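[1] Sequence plus predicted model, see below.
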Amino acid sequence: MRALLVVNPAATTTSARTRDVLTHALASDLKLEVATTEYRGHARDLARRAAESGSAELVIALGGDGTVNEVVNGLLHHGPDPAALPGLAVVPGGSTNVFARALGLPNDVVEATGALLSALESGSQRTVGLGLAGGVPGTEDAEAPPRWFTFTAGLGFDAGVIGRVEQQRERGKRSTHALYVRQVMRQFLGEQHRRQGTITLSRPGEEPVGELVLAIVCNTAPWSFLGNKPLYAAPEASFDTALDLLGLSRLTPAAVSRYATQLLTSSPERGPHGKHALTLHDLTDFTLQSQVPLPLQMDGDHLGLRTSVKFTGVRRALRVIA
């Protein structure tokens, strides 16, 4: 099988030596081309060229969730076509690796490589649904290019946390779970609209829901991990359905304490809940609009400020080896 291995040399949990060992292991079973990313968006460009040229039957992302997101967006640049497009495989090398772990892959890079080789040998694969987010016609964000996400997107509070983490990483800080926890507290203290939200959710055929402080969109469960602890913002979310949403309409100290506790103790059967929590399952089409610009994130990548985003849940969008 012809395969392209897209390597992020800045992957948090891999060394150059580890990457070399993994490359040799994959090359023993595949006709392997290796490409190392050199700039932001390079993984997307490499995957797009592979899809357009037909030079690879499989694209392997070696890196974190950001690398995976770029590869997915490159593969799906012209839209989903699981039968014709190269398949996707993931070797986790980031600090959290939500997408890979949601697929059931080990979080250790060596074990994950072994699992990938076993899946290739047995022909194990699945076709997963993905989320697509883009501009809303008639708004100032109408020209925002559509972008695919694999496991989550968020408008408001959680995206602000990710923006703060990215700022710290640009200053040389390591991406650790302790860093995320600190930025959660700083984002809360700086949140201007925590008592009355600015986000309105609109769905075809339904009454709008307004005054949300944050909106977390999930394509699978868990939503994220704190170390080895899975966190379920939307326990019913699945690669086999469309999108789920968790919206909160209040972030007072008491509400934050309650919902943070519920998130830390969440399970596949129960996530955050209460009178200020909105939970929706299997949404194929909805829009989030804010009265003020708010930060937007997809798959843990901060994308700047937006006032409106249109979301689409696309079932059976991409073939994945797992």
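    Alright, I've got the coordinates.
[2] can we go C-alpha only for contacts and neighbour counts from here?
    Will do.
[3] what residues are up against the residue nearest to residue 225 when sequence neighbours are not counted?
    In space, and not counting its chain neighbours, residue 225 is closest to residue 231: 5.5 Å by C-alpha to C-alpha, 6 or more residues apart in numbering. Contact partners of residue 231, counting by C-alpha atoms under 8 Å, 6 or more residues apart in numbering, are 222, 223, 224, 225, 263, 264, 265, 266, 267.
[4] Throw the residues you listed into CSV and include distance to residue 51, secondary structure and neighbour count, thanks.
    Below are the contacts of residue 231 laid out as CSV (distance: C-alpha to C-alpha, whole Å; DSSP: H, G, I helix; E, B strand; the rest coil; neighbours: other C-alpha atoms under 10 Å):
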residue, distance to residue 51, secondary structure, neighbour count
222, 29, coil, 26
223, 29, coil, 23
224, 29, strand, 24
225, 31, strand, 17
263, 39, helix, 19
264, 40, helix, 17
265, 41, coil, 15
266, 39, coil, 21
267, 38, strand, 18
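[5] Comparison target below:
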Amino acid sequence: MKQRKLLMIVNPRAGKSKSRGPLFDAAAVLSQAGYLLSVHMTAAPGDAAETARREGGRYDLVVAVGGDGTLNEVASGLVRLRRPPLLGYLPQGSTNDFAASLRVSGDPAEAAAAIARNVPRQLDVGFWNGRSFLYVASFGAFTRSSYAAPQAAKNALGHFAYILEGMKDLNTLRPYQLRVTAGEERLDGEYLFGAVCNSTSIGGLMKLDPERVVLDDGLFEMLLVPSPKTAADLQSLVHALLNQEYDSQGLIFRHVSSIRLETEEDLPWSLDGEYAPSVPVVEIENRRQGLTMLL
């Protein structure tokens, strides 16, 4: 029987305060499952993506070790291959939103044992003007905190680092005038926040009902938060968000496969927690079942 080859791409900066011992346990689990392991330690932003693109085709399985940003990079490299290998994930970041959606254990040995069971799960992949993302593309309120919180703070404080950084955005909370086409529907208006996601958690702050999120159906979950006109409107919006009442009057929640957003304003984005600069037109597309993970 041919021995299966595994490439482990490790971000040494992710979750730096965590013990590395469990990673050795995870490597042992995968080795015992019959994989011949190679390990690549990333040296700079973009290294994980380039390594996955350059080397991934020679392996049966590529495992991302780090936070959601590392997973995003590895996935972005693999989707450029004609026949991507299987993808695995050992979460070592501070928030690990997508791991929560996938129910991947935060314990590396347990996550490795799940990979070793060799149960594939297909996942949709999003493309933001051609740049891939796995679980969320967002703009507006609190989006900046997902990429602006310093790595040291993320490692030490986890979710709380995002909340602290997000509080700074309250002073600059502002609506953005957008022209939105979601499928065949026009939703032009002023919005405080928007997310196009394939996940049950956004930034560790906002949750979506797992019963309403299917990760391989070719559809995104789109949430738009309109700018409130009155204090009562604001109170209603906050109540709806806190209680996951996304069909409430005021919020806009849709299942869509493609979205086009146009604006004349400076509107930066976050893709899986990584910064994306403002552009006048954003085209978001869903590649159904673009990757297969072992979970």
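    All right, it came through fine. The structure presented is a predicted model; accordingly, all values stated were derived computationally and were not measured.
[6] Run a quick neighbour tally on residue 258 of the second structure.
    Counted with other C-alpha atoms under 10 Å, the burial measure for residue 258 of the second structure works out to 21 neighbours.
[7] Wait, it touches residue 285, no?
    Yes - contact between residue 258 of the second structure and residue 285 holds when scored by C-alpha atoms under 8 Å: they sit 4.6 Å apart.
[8] where along the stretch 51-200 of the second structure do the strands fall?
    Under the criterion DSSP state E, counting those that start in this stretch, the stretch 51-200 of the second structure contains strands at 61-66, 86-91, 120-128, 131-133, 136-140, 176-182, 185-186, 189-197.
[9] State the span of the first structure onto which the first one is aligned.
    It stands for strand 61-66 of the second structure. Residues 58-63 of the first structure are where strand 61-66 of the second structure lands when matched by TM-score structural alignment.
[10] ok, average deviation of the matching stretch from the second structure?
    Stretch 58-63 of the first structure, aligned to the second structure and superposed, deviates on average by 0.6 Å (mean C-alpha distance after the TM-score superposition for the first structure).
[11] Show me how far that stretch is from its chain's centre.
    In terms of C-alpha atoms, centre = their mean, to the nearest Å, the centre of stretch 58-63 of the first structure is set 16 Å apart from its chain centre.
[12] circling back: of the strands of the stretch 51-200 of the second structure, flag the one that's most buried.
    Ranked by mean neighbour count under mean count of other C-alpha atoms under 10 Å, those are led by strand 86-91, which reaches a mean of 27.
[13] Which elements pack onto that one?
    Packing contacts for strand 86-91 of the second structure, counted by 3 or more C-alpha pairs under 8 Å, 6 or more residues apart in numbering; DSSP states H and E, involve strand 61-66, helix 68-78, helix 108-116, strand 281-294.
[14] mind running it again at 10 Å?
    The criterion is 3 or more C-alpha pairs under 10 Å, 6 or more residues apart in numbering; DSSP states H and E, and the helices and strands that strand 86-91 of the second structure contacts are strand 4-10, strand 61-66, helix 68-78, helix 97-102, helix 108-116, strand 120-128, strand 281-294.
[15] mean per-residue distance, it to the first structure?
    Following the fit onto the first structure, the mean deviation recorded for strand 86-91 of the second structure is 0.6 Å by mean C-alpha distance after the TM-score superposition for the first structure.
[16] How far away from the center of its chain is that strand?
    Put simply, strand 86-91 of the second structure sits 13 Å off its chain's centre (C-alpha atoms, centre = their mean).
[17] follow-up on the earlier one: and in the second structure, which of the contacts of residue 231 of the first structure remain?
    Taking both residues aligned by TM-score structural alignment, their matches' C-alpha atoms under 8 Å as the threshold, the shared contacts between this structure and the second structure, drawn from the contacts of residue 231 of the first structure, are 222, 223, 225, 266.
[18] contacting residues around residue 92 of the first structure?
    When contacts are counted by C-alpha atoms under 10 Å, 6 or more residues apart in numbering, residue 92 of the first structure is found next to 11-14, 61-65, 67-68, 98-101, 105-113.
[19] which of these does the second structure keep?
    Comparing those with the second structure on both residues aligned by TM-score structural alignment, their matches' C-alpha atoms under 10 Å, the contacts found in both are 11-12, 61-65, 67-68, 98-101, 105-109, 112.
[20] Type out the PyMOL command that picks the buried ones from those.
    Here is the PyMOL command that picks out the buried ones among those, judged by 16 or more other C-alpha atoms under 10 Å:
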select buried, resi 11+12+61+62+63+64+65+67+68+98+99+100+101+105+106+107+109+112
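[21] Residue 263 of the second structure: how many residues sit nearby?
    The number of residues packed near residue 263 of the second structure is 16, by other C-alpha under 10 Å.
[22] counterpart of it in the first structure?
    Pairing criterion TM-score structural alignment: the partner of residue 263 of the second structure within the first structure is identified as residue 290.
[23] Now its match: closest residue in space, sequence neighbours ignored.
    Nearest residue to residue 290 of the first structure in three dimensions, chain neighbours excluded: residue 199, at 4.2 Å (C-alpha to C-alpha, 6+ apart).
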